[in-house]
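**Q** got a structure for you, letters missing:
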């Protein structure tokens, strides 16, 4: 008698039908959009809490970038004949809320408060970059070059903001250790 229990099972192909893929895409687009709405509402306060002039400028530029990114995302919703839905964005919103707690904790210490702002904005930009990359991969299957391009622009902007924040953080550390 042969023992068929050792035979590997045939591999099942993963099928992301257009309906499933569209649902996944919109669900995650909603999460990022909701997180950006939460962020853009809080960034002006973060900008006011920043002490280092270059950091204030970077936060102002981030506000402008987030608003542009949200506008691009609204175009994507239109292309998909959809609209933004409030989504649970606990992870990204939690980072923003944690940043506020850290800012309050270091209210009287400019250097630590500014480093907290850099730390949290760096983390937020990194998560946004990863999110936009996954949505770009999904957009390939949606077969819409304009959606893919809009997501690419958002990714590039988040990457540029992250790089700017790294440079500012480095400059801040160098200038504060020399004092």
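**A** In hand now; what should we look at? It should be emphasised that the depicted structure is a prediction, and the values quoted were computed from it without experimental measurement. Numbers count the residues shown, from 1 in each chain.
**Q** contacts, neighbours, all on C-alpha from now
**A** Will do.
**Q** center of the chain - which residue?
**A** The residue lying closest to the centre of the chain (CA atoms, centre = their mean) is residue 128, at 1.9 Å.
**Q** quick one, what contacts that one?
**A** Residues counted as contacts of residue 128 (CA atoms under 8 Å, 6 or more residues apart in numbering) are 32, 155, 158.
**Q** right, and the last one touches residue 131 too?
**A** No - counting by CA atoms under 8 Å, residue 158 does not reach residue 131; the two are 10.5 Å apart.
**Q** so if I had to pick from these two, which one is more boxed in?
**A** A direct count of neighbours by other CA atoms under 10 Å for residue 158 and residue 131 places residue 158 higher, at 25 against 17.
**Q** next up, identify which helix or strand that one is on.
**A** helix 145-177 (DSSP states H and E).
**Q** so how far is that helix from its chain's centroid?
**A** Relative to the chain's own centre, helix 145-177 is displaced by 11 Å; criterion: CA atoms, centre = their mean, to the nearest Å.
**Q** kindly report the same for stretch 37-56.
**A** With CA atoms, centre = their mean, you get 16 Å for stretch 37-56.
**Q** now for residue 39, how many residues are close by?
**A** 22.
**Q** work out for me the element it sits within.
**A** Per DSSP H and E: helix 18-49 holds residue 39.
**Q** residue 97 now?
**A** Assigned by DSSP H and E, residue 97 falls in helix 90-105.
**Q** could you check the angle the next helix-or-strand element following that helix makes with helix 145-177?
**A** Proceeding N to C from helix 90-105, the next assigned helix or strand is helix 110-142, under DSSP H and E. Taking axes from the mean of the first three to the mean of the last three CA atoms, to 10 degrees, one finds helix 110-142 and helix 145-177 inclined to each other by 160 degrees.
**Q** what residues of helix 110-142 count as buried?
**A** Within helix 110-142, the residues scored as buried using 16 or more other CA atoms under 10 Å are 111, 113-118, 120-122, 124-129, 131-133, 135-136, 138-139, 142.
**Q** alright, now check it against this:
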């Protein structure tokens, strides 16, 4: 990894590379937006770690249950990756309640309470899970872009890894829906 040269006056900020090399960026509204969104997705991922086992248990399709279980393991890794990002930025890993994720998880919870075990429930779980994935894809894509603009290349790389995982999970959910679950739900 290339080391960024800094003047003695800026040595204090060398651990967080920035395009303009200015410590002012850390106090900028733009940087604060980035940090707020990072705290938001950190809360969201931690919340999902608690919600995914319930969705996995509710799934009647073995393929869907396995996919949710595998994504639970991936999500735990994403939580650790966000903690690594906070560390790279010299900040404490702090979560800020994500109203959007709370709402998406509540929708899934209501579905599980209202719908009997069936392929229709599985189809609904896939919809709920894809809503979550799409929210995460939007968030991680945006955070990666902001990190790149601020010159946080290592952070951007970590966010790109998570973005790829979320896109993969979304694709798998689509495949499960289209290969079996939707047809089974239609015939119920």
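**A** Thanks, I have the structure now. Fair warning: this is a prediction, and the values are worked out from it, not measured in the lab.
**Q** circling back to that earlier point, packing partners for the helix holding residue 39 of structure 1?
**A** Other helices and strands packing on helix 18-49 of structure 1, by 3 or more CA pairs under 8 Å, 6 or more residues apart in numbering; DSSP states H and E, are helix 53-79, helix 90-105, helix 110-142.
**Q** corresponding residues in structure 2 for the first one?
**A** On the basis of TM-score structural alignment, helix 53-79 of structure 1 is assigned to residues 62-88 in structure 2.
**Q** again with the shortest one
**A** Helix 90-105 of structure 1 falls opposite residues 99-114 of structure 2 when the two are matched by TM-score structural alignment.
**Q** with structure 1 overlaid, how far apart is that stretch on average?
**A** Mean deviation of stretch 99-114 of structure 2 relative to structure 1 after superposition (mean CA distance after the TM-score superposition for structure 1): 0.8 Å.
**Q** map residue 138 of structure 1 across to structure 2 for me.
**A** Residue 138 of structure 1 maps onto residue 146 in structure 2, by TM-score structural alignment.
**Q** could you find the closest non-adjacent residue to its match?
**A** Leaving aside its sequence neighbours, residue 146 of structure 2 sits nearest to residue 34 (CA to CA, 6 or more residues apart in numbering; 6.8 Å).
**Q** which residues touch whatever residue of structure 1 lines up with the one you found?
**A** Counting by TM-score structural alignment, residue 34 of structure 2 lines up with residue 25 in structure 1. Shown in contact with residue 25 of structure 1 (CA under 8 Å, 6+ apart): 135, 138-139.
**Q** for residue 18 of structure 1, see how far away residue 25 of structure 1 is.
**A** 10 Å (CA to CA, to the nearest Å).
**Q** got it, and residue 168 of structure 1?
**A** Distance from residue 168 of structure 1 to residue 18 of structure 1, counting by CA to CA: 43 Å.
**Q** what number of residues are in the vicinity of residue 186 of structure 2?
**A** 10.
**Q** also residue 27 of structure 2?
**A** 10.
**Q** and residue 136 of structure 1, what does it touch?
**A** Contacts of residue 136 of structure 1 by CA under 8 Å, 6+ apart are 148, 151-152.
**Q** so which of these persist in structure 2?
**A** Retained contacts for those in structure 2, judged by both residues aligned by TM-score structural alignment, their matches' CA atoms under 8 Å, are 148, 151-152.
**Q** in stretch 172-179 of structure 2, what's buried?
**A** 172-174, 176-177.
**Q** next one: stretch 179-188 of structure 2
**A** Buried-residue list, stretch 179-188 of structure 2, by 16+ other CA under 10 Å: 181-182, 185.
**Q** quick check, nearest of those to residue 115 of structure 2?
**A** Comparing the buried residues of stretch 179-188 of structure 2 against residue 115 of structure 2 with CA to CA picks out residue 185 as the nearest, at 12.2 Å.
**Q** quick one, what contacts residue 172 of structure 1?
**A** Contacts of residue 172 of structure 1 (CA under 8 Å, 6+ apart): residue 52.
**Q** nope, residue 36 of structure 1 is what I meant
**A** 66, 70.
**Q** quick one: the helix holding residue 97 of structure 1 to helix 18-49, angle?
**A** Using the same axes, to 10 degrees: helix 90-105 of structure 1 against helix 18-49 is 10 degrees.
**Q** packing partners for helix 90-105 of structure 1?
**A** Counting by 3+ CA pairs under 8 Å, 6+ apart, helix 90-105 of structure 1 packs on helix 18-49, helix 110-142.
**Q** distance to residue 51 of structure 1 added to the contacts of residue 136 of structure 1, as a markdown table?
**A** Compiled in a markdown table, the contacts of residue 136 of structure 1 are given as follows (distance: CA to CA, whole Å):
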| residue | distance to residue 51 of structure 1 |
| --- | --- |
| 148 | 38 |
| 151 | 32 |
| 152 | 32 |
